[in-house]
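Undergrad: Just need the structure, nothing else, for what follows:
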Amino acid sequence: MSDGRLPTRRRTVGWIVAVIVMLLLFAIGWVMVRGFGALSELQNVRHSVAQLHKAIDERAVDRADRIAPRIAQHTELAGDLTSDPIWRGFEFVPWLGQNFTAIREIAAIAGDAVDDAVTPIVALAADVDLTTLGLSGSRIDLVPLPKLADPLSGAASALAAADARARLIDLDGTLSLIADAVGETRSMIEDAASTVGALHGAATLLPGMLGSSEPRTYVIAVQNNAELRSHGGAAAAFIQVSAAGGTISVVRAASGLDVPALTEPLELDDAVLVLYGDGPWRIPRDMTSVPDFAAAGSLIAQRWQSQFGTAVDGVIAVDIDTMRHVLTATDAVQFDAFTATSDSITTVLTNDMPQAIPDPAAQDIAFSRAAQAVLGAALSSEEPSSLLAALSDAARDDRIRIWSAHEEEQDLLAASSLGGALPHDDDHDVHVGVLLNDRTGAPLDAYAAATITTAFGVCDGTPATQIRVTWTSAVPEEVAASAVAPEGGAPGDLRTLIAIYGPQGASARGGLTTTLDRRPVVQQDITIAPGESGTATATFTGAGSSDPLTRLHHTPMLEDPEILRADIDCG
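TA: Reported below is the predicted structural model:
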């Protein structure tokens, strides 16, 4: 007969289970409290960084000095909350562990970035207006710039390293709350890296490039994105400027057709020849089709010198969206019968002007006058901080390319996004890209839209990366009726060469067009009627394939493409 008591062994097991459950509940509560605390601190970091940015903009040095320590405190606390043994243990929990890892990694990265970058930048802000860099009208005071180069170098390097580490954080499978918080902090670090990197580049390059020791001559190629080329659009206007002692002045302007095509190409590259024929080596309007801007810039400089007898120290390529950015910091501009603001410049140049001026040569002349008007507004702007911010935004959007004929300067430019070189893959980053080049012969790409879909997976047992580009035409009937018909098409049709390049060293599955810097390239020639869509697809296997952190690049368009992620299609 039982006395109602459990055997000792069963009571012991029960106590052990109860203790384990209690410890587990405690641990869960512990990491949840610390997790929400860490997310809150990261949000405080972002808010404080925005406040610091505003204080620097307003040259409120005392306020910046008070904000900087707060940023360090928030990042330190976020790091402390996510680095104890219990937290680290939860990183090994299936399905949930990646959430804990992502928070810990972004907290640590933010802390390192703050320690190495915020203090030197705040110290510089006390002596130099970082929002204008001495810009006033058409002149920049070059004297203080060399003193900024060394302090900014360390901050730029630290932020670039932090940006690279942040991009490697795997957010696949993380909770949306975590993904959003990490993504916002990552964007903050990326913006800071871009801004400080640009400041460092300016401090290093501007004294020489703006004629501190000898006058310089540059050609600005203004691209019309309504006729797409690899770097943005057909070079519809050219403006020659001189720089001496920090002062910039306009010397000569020409339309794209004022620099006629050559009978024989200046030089040839086998890969570019396969993709685009010899046009980019003969026709100035097409020279920005060359995927490496160093080659494109050199071609434009050679052609300009042969046409006008002026040696060129560098070439700068901008586009319609750059003009839109600039006009956010200036008054409206007038050219011919048109008036344009930042809100209307795109419509004026891609719709109103072509409809009012049917002749392509006359369109280029009007486009050139628009470019001159915008440059004139920039050189007379009374809002230097707004103008530099606008140019910084345009550069961040990949809208500005620069090539220098001076080797040391070109080495620095080539290592930045301004250099317009094909990206280089390494242990941390894999890159793919889409280059669009118009073959319609009319400025109709303003009525087109792109969707780029990336997919990563396995095809036939082999890791694969797949890129699909869907190109859709919305050319209005009234525009199509008077448009020039592309070769093999009807009036209003869009004919576009869509080149998709894969990771360095990879192979193209199902067909290879050529290679660019060891990158496989698949190109398709697509012609679509108004209201239709066409799709180009490329699948890459081998080196760098199936990496979900692959970075996507694309030709700058009037409207950014929609970027989607999908399942891979091996059919």
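Undergrad: going forward, measure contacts and count neighbours with C-alpha atoms only.
TA: Noted.
Undergrad: Regarding Ile103, what is its secondary structure?
TA: Three-state assignment for Ile103 (DSSP: H, G, I helix; E, B strand; the rest coil): helix.
Undergrad: from memory it sits against Gly183, does it?
TA: No - counting by C-alpha atoms under 8 Å, Ile103 stays clear of Gly183, with 10.5 Å between them.
Undergrad: quick one: which of those two has more around it?
TA: Legend: neighbour count by other C-alpha atoms under 10 Å for Ile103 and Gly183, higher for Ile103 (25 against 17).
Undergrad: Now do that one against Gly246, distance only.
TA: According to C-alpha to C-alpha, to the nearest Å, Ile103 stands 46 Å off from Gly246.
Undergrad: re the thing from before, give me the common contacts of Ile103 and Gly183.
TA: Common contacts of Ile103 and Gly183, defined by C-alpha atoms under 8 Å, 6 or more residues apart in numbering, are absent altogether.
Undergrad: ok, Ala271 - how many residues close by?
TA: By other C-alpha under 10 Å, neighbour count at Ala271 equals 17.
Undergrad: Sequence B follows; please return its structure for comparison with A:
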Amino acid sequence: MTGVDVEERPATPVRARRAPRAPSPPTPRPRRRRRRRGLRVVVVLVVVVLAWAAWLALDALRARAALESVAADLPALQTQVQQGQDASATLVAVQEEAATAARATHGPHWRIASALPVVGDDARAFADVAGAVDELAAQALPRLARAAEVAAPGRLVPTGGVVDLAPLQEARSDVLAADASVGSALETVEGIDTGSLVPQLASAVDELAGQLVEVRSATATAARAVDLLPPMLGADGPRDYLVLVQNNAEPRAAGGIAGSVLHLRAEGGAVELVEVRAGKDLGGYDESVLDLAGPEKALFGDDLGRFMVNATSTPDFPRTAQLARANWADRTGTQVDGVLAVDPVALQGLLEATGPVTFTDPAGAEVRITGDDAAAFLLDGVYRRYEEPAVQDVVLAGAADAVFRALTSLDDGSPARVVDALARSAREGRLLVWSADEREQGRLAGTVLSGELTGAETDASGESSPVVGVFLNASSAAKVGYYLDARVAVEDLTCRPDGSQAFTVAVTLTSILSPDDVAELPGYVLGQGGDGTIHTNLLVYAPRHGAIRGADSDGGADLGLFSQVHDGLVVGGRTVDLEPGAAQTYRYQVVSGKNQPGIVSVTKTPGARTTSDSVPASGCEQGVFS
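TA: Okay, the predicted model is just below:
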């Protein structure tokens, strides 16, 4: 060593590492306790689900019963409102039931059900229907009931020569709002696919929808009335109208020749008769007062626009009105604001409501007509009693004047009956209305009053139905049309996969003229040949986008139709000669346009008597094909 000292330090002791302790085994829990807890959870869940299901089922039954009660009460409420009766008790009942249905189908239990598969569709549909009906009952129906108090049917016709327009104007906003609300509720209910619902709910929804369709029809009519009557009755200034009194004894497509023409003026709800003219004195022009389309000339001749008596030869009443208006303006210098048409059967219905009327004939004799005999006298009796056509015209004009005066001097009990008579005449095509105002005419379009050619119609649910037209135009100057009856039957209906329908239209024309009648009637009535043969042109219109595939008569003979397309509708025409007492049936094989599965309807020339037609209910709207 060299002498360098090295300091020695004590060595740091090394600590021994402890081996890690093994974890203590878990204390085992008794399996029985765990199973009991799980069982309790399951039991609780089952109880909750069962309670929820019971709650849901109870409310579903409560809501269904409430909605069925609403559907059952709606017809009574509608009748009470239409007749101006006290509807408060029925309204309260409807509101309470609707509120019950709404409460029962809203809440957490119902929201859960709406989100679930399978039952979700039913729950959502139920809630939608209940909500729509509750809103309808709470908002629209009270407005409609209030409006009915001031716009009852009796207010829609003149009393003491005047229609009180103020209540109608006051009710306008309520009625229009109620109609819109009913339309919204109907749209909600109609929009539900009942095919995906349980049968019990589907039937309840369908029943309610059917009742709402009826209510909507009534509210739409009321809405049009309060919207149109004040301005059309001169609330904003005087209005001039023509009334064509059609003579069904000489048939024309719309009813009969325009035998008498009345000029009415309305102002502030007061209606006055300005003058009456014989239809035959209006016309005789070298050319039509308006340009005629090719099919119009082919089907009706240019006499359609040359003579007032022939303006009703077209079954399209708006066209008739335009021609009559132009004729009157040319002859008198007065541009009327609208045109109406009635016939003696409609006048007889009015006399059922007003009572008999009397007037004096040119010889000074008193003539009395009633609600039982007016049509027979005006269409037949006048020709038997008076030989001279000029005298006949005066008598017919006197009768029209007497009926008008009866309408403008009603007592307190008859206005509602008059409204009923007018409604019946409108349904039969005996009362037609056209306005020169485009907005007003737009509101009239599609109603029974408009008399337009349609070929198809769409109901409140949006379903399209085919319309067949059967019209008559006398082909000789005679008055034996009084003895002609026409009946239409739709037969052999087949539903086709494209939504169209194939069927047979059977038109039976019958002469009820007897040999004794022929011997008694003057030649003026019997017309060409003097033997009482009825000469007429029979026109059958196919539905919109449809066709006539063929036609034959009794015995199977091919008719050989004269075909045209009038306003987009296929027409088959032929001339018919019917001897006294004879009957003949003509059959047309018709197919409708696509997607027209609804029940076939028939529009036809109204005759001297109301005849029933046979149209079967169609299964095509349910998708039944053959």
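Undergrad: Would you state the helices of the stretch 151-300 of structure 1 in chain order?
TA: 176-209, 270-276, 279-282, 293-308 (DSSP state H, counting those that start in this stretch).
Undergrad: Please name every helix or strand in contact with the first one.
TA: In terms of contact count using 3 or more C-alpha pairs under 8 Å, 6 or more residues apart in numbering; DSSP states H and E, helix 176-209 of structure 1 is assigned the packing partners helix 8-57, helix 97-113, helix 145-167, helix 384-396.
Undergrad: Which among the ones you listed is found nearest to Gln523 of structure 1?
TA: With C-alpha to C-alpha, the closest approach to Gln523 of structure 1 among those belongs to helix 384-396: 27.0 Å.
Undergrad: Need the residues that contact that closest one.
TA: Applying C-alpha under 8 Å, 6+ apart, the set of residues contacting helix 384-396 of structure 1 from outside is 131-132, 135-137, 194-195, 198, 321-322, 325-326, 328-330, 378, 381, 400, 418.
Undergrad: In strands, which of those fall?
TA: Judged by DSSP state E, those include Leu135, Ser136 as members of strands.
Undergrad: For Gly581 of structure 2, what is the corresponding residue in structure 1?
TA: Matched by TM-score structural alignment, Gly581 of structure 2 corresponds to Gly531 in structure 1.
Undergrad: brain fart, Ser425 of structure 2
TA: The equivalent of Ser425 of structure 2 in structure 1 is Ala394 (alignment by TM-score structural alignment).
Undergrad: how close does that match get to His200 of structure 1?
TA: 17 Å.
Undergrad: okay, now the residue mapped onto Glu440 of structure 2 from structure 1: neighbour count?
TA: Using TM-score structural alignment, the equivalent of Glu440 of structure 2 in structure 1 is Glu409. The number of residues packed near Glu409 of structure 1 is 18, by other C-alpha under 10 Å.
Undergrad: Does Glu409 of structure 1 touch Ala202 like I think?
TA: No - with contacts counted by C-alpha under 8 Å, Glu409 of structure 1 stays clear of Ala202, the gap being 11.1 Å.
Undergrad: Show me what Ala89 of structure 2 lines up with in structure 1.
TA: Matched to structure 1 by TM-score structural alignment, Ala89 of structure 2 sits across from Arg66.
Undergrad: can you tell me which residues contact that match?
TA: By C-alpha under 8 Å, 6+ apart, the contact list for Arg66 of structure 1 is empty.
Undergrad: Likewise for Ala177 of structure 2?
TA: Contacts of Ala177 of structure 2 (C-alpha under 8 Å, 6+ apart): Ala140, Arg143.
Undergrad: higher neighbour count, Ala394 and His200 of structure 1?
TA: His200 (24 against 20).
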